[in-house]
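In: Just the structure for this:
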Amino acid sequence: MTLDLVDYERKAGEAVKAFWGSREAAKLKQIQTGKVDQGERACVTAGKNMDGFLALVLDIIKANGLSHAEIHQNRAMLTLPGYFRPTKLWDLLVIYKDELIAAIELKSQVGPSFGNNFNNRAEEAIGTAHDFWTAYREGAFGNQPRPFVGWMMMVEDVTGSRSLVKDSSPHFSVFEEFKHTSYLDRYNLLCGKLVREQLYTTATVLASACHAASSGEFVELSEMTGLKTFVTSLAGHVAAASARLG
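Out: Next up, the predicted model:
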């Protein structure tokens, strides 16, 4: 089986440019309209930061045999049933012949509050996956093979995300792998553990500095959590589903 990776490296570079460009555009728009949010919220509320990566994911899906599938991006069509809660809103759903093929989350974090935001993102990712797979086990999606469940995170590459973090755990020791690590290291550890524990098919973290608005540069932290692993795994899953379902 030959997979089409749709020139993903170039398109990822364009996605990085769009990521930083959309953040600046959101800031300027709020300044012009006089409705300025506090801090980085001015960028987050725009809601379009990861659209370039969403477009890359769509290209992978269409190029590997499921261009005729139901590919949902509209908010009204992005909810799936949960087990511990009634529903969960995703960023992208792919459904073909009434089978859930893929569910994907695209997240980002730009400073300065890396500590609180990392913990929130970790709790959200773990909780979402546990809820999803419990619902799957209980037949929420019918009797079907395991879908592709992906998580992608873009983190600002800056001193705050690269600096070593001090931990306080007075009663019991922190796991050794977390000691003397930065928040980027911890995102990498998180993604690796999410995959090893089979909570996500793939989990990817990318780092990029704000000056990449012109260059599109980004950094991958490991092969396991890199972009090529994400797109290859997604392409393979889509191609297999296309071959199986016809």
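
In: use CA for all of it now, contacts and neighbours both
Out: Will do.

In: residue contacts, residue 237?
Out: Contact partners of residue 237, counting by C-alpha atoms under 8 Å, 6 or more residues apart in numbering, are residue 148.

In: Next, count neighbours for residue 106.
Out: The local packing count at residue 106 equals 18, with neighbours defined by other C-alpha atoms under 10 Å.

In: Here is a second sequence; please produce its structure as well for comparison:
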Amino acid sequence: MSAQPNWDNDALNRAVHTMWAARSQGTQSGKHMAAVEDLVIKSAIEACKGTPITFLRGEAATLPGVYRPRKNWDLVALDDDRLVFAIEMKSQSVEKISNNANNRNEEAIGSATDLRLAHKKGLLGRDRGDAHRPWIGYFFILEEALQSTRPARQQVSAALPTDPAYGTHPSYEDRYRLLCERLLENKLYDGACFLLSGTDPGAVVKQPDPSAGIDFGSFMASLDGYLAKYCANRT
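Out: Predicted coordinates:
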């Protein structure tokens, strides 16, 4: 992995709390992540060094799939008719958290699997096959509150023994952190980021230890390193 950029944590904090403020007005517009997306785009432009990359957001950031006709991503970058990268950005408040957790996991796994297969089938532009492999990222912000950080009240059990990494009473923080770690470890995504943040404007955004590879600096270092190599070898 390339060296991590020197991130302005204040800028990240501001972007995350701008997201929470926008989210309080509703997520239907799909624009609540705009401030975080702006941070990623700014860094990507610098990494591209003048390469004419087009960034798409909202409804425009829709890509073809295999298991479904199309999927709307949150941030997509195109080089003419070639997909360069796609990022899924999610936030989770503690409201209805117990209803959404499994859906979030399944969606993350399915989206990456579908996009990887779409690439292999030549649906994502020129340079079909493994000559050019688009970078895929997963970015997740969880509200820090008692409901998300305390151990589960009921013991996790199944017909067979569960993965010891979850323990017996994993919190939602534990579950989402492990999700991001394993999406990265198993190469479903090239970059994954997990942030924990209270919704109060003064709350500090918390990140995992950089050694886990799912902090914001590691996420952006992976993307920027990919873009630098892509632009240097662009044909």
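
In: Over in the first structure, find the residue span the single longest strand found in the second structure aligns onto.
Out: The longest strand of the second structure (DSSP state E) is strand 82-92. When strand 82-92 of the second structure is aligned against the first structure using TM-score structural alignment, it corresponds to residues 99-109.

In: Report the distance from the matching stretch to the chain centre.
Out: Once both centres are worked out by C-alpha atoms, centre = their mean, to the nearest Å, stretch 99-109 of the first structure turns out to sit 7 Å from its chain's centre.

In: what residue of the first structure is the furthest out?
Out: Of all residues in the first structure, residue 171 sits farthest from the chain's C-alpha centroid, using C-alpha atoms, centre = their mean; the distance is 33.5 Å.

In: For the second structure, which segments count as strands?
Out: The residue ranges that make up the strands of the second structure, judged by DSSP E, are 54-57, 62-64, 70-72, 75-79, 82-92, 135-143, 191-197.

In: Could you give the residue range in the first structure aligned to the last one?
Out: Mapped onto the first structure using TM-score structural alignment, strand 191-197 of the second structure covers residues 202-208.

In: and if you look at the third one?
Out: Equivalent residues of strand 70-72 of the second structure are located at 87-89 in the first structure, counting by TM-score structural alignment.

In: Mean deviation, the matching stretch versus the second structure?
Out: Aligned to the second structure and superposed, stretch 87-89 of the first structure gives a mean residue distance of 0.8 Å (mean C-alpha distance after the TM-score superposition for the first structure).

In: Can you tell me what sits against the match of strand 82-92 of the second structure?
Out: Stretch 99-109 of the first structure is contacted by residues 49-50, 53-54, 90-95, 117, 141-142, 144, 147-156, 238, 241 when judged by C-alpha under 8 Å, 6+ apart.

In: Just the buried residues from these, in ChimeraX please.
Out: Buried residues within those, as defined by 16 or more other C-alpha atoms under 10 Å, are selected in ChimeraX through the command that follows:
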select :49,50,53,54,90,91,92,93,94,95,117,141,147,148,149,150,151,152,153,154,155,156,238,241
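
In: Next, the angle from the longest strand of the second structure to strand 75-79.
Out: Between strand 82-92 of the second structure and strand 75-79, the angle formed by their directions is 170 degrees, by axes from the mean of the first three to the mean of the last three C-alpha atoms, to 10 degrees.

In: ok, the most centrally placed residue in the first structure - contacts?
Out: In the first structure, the centroid-proximal residue (C-alpha atoms, centre = their mean) is residue 152; its distance is 2.0 Å. For residue 152 of the first structure, the contact set (C-alpha under 8 Å, 6+ apart) comprises 105-107, 203-206.

In: Tell me the buried residues within those residues.
Out: For the contacts of residue 152 of the first structure, a burial check counting by 16+ other C-alpha under 10 Å picks out 105-106, 203-206.
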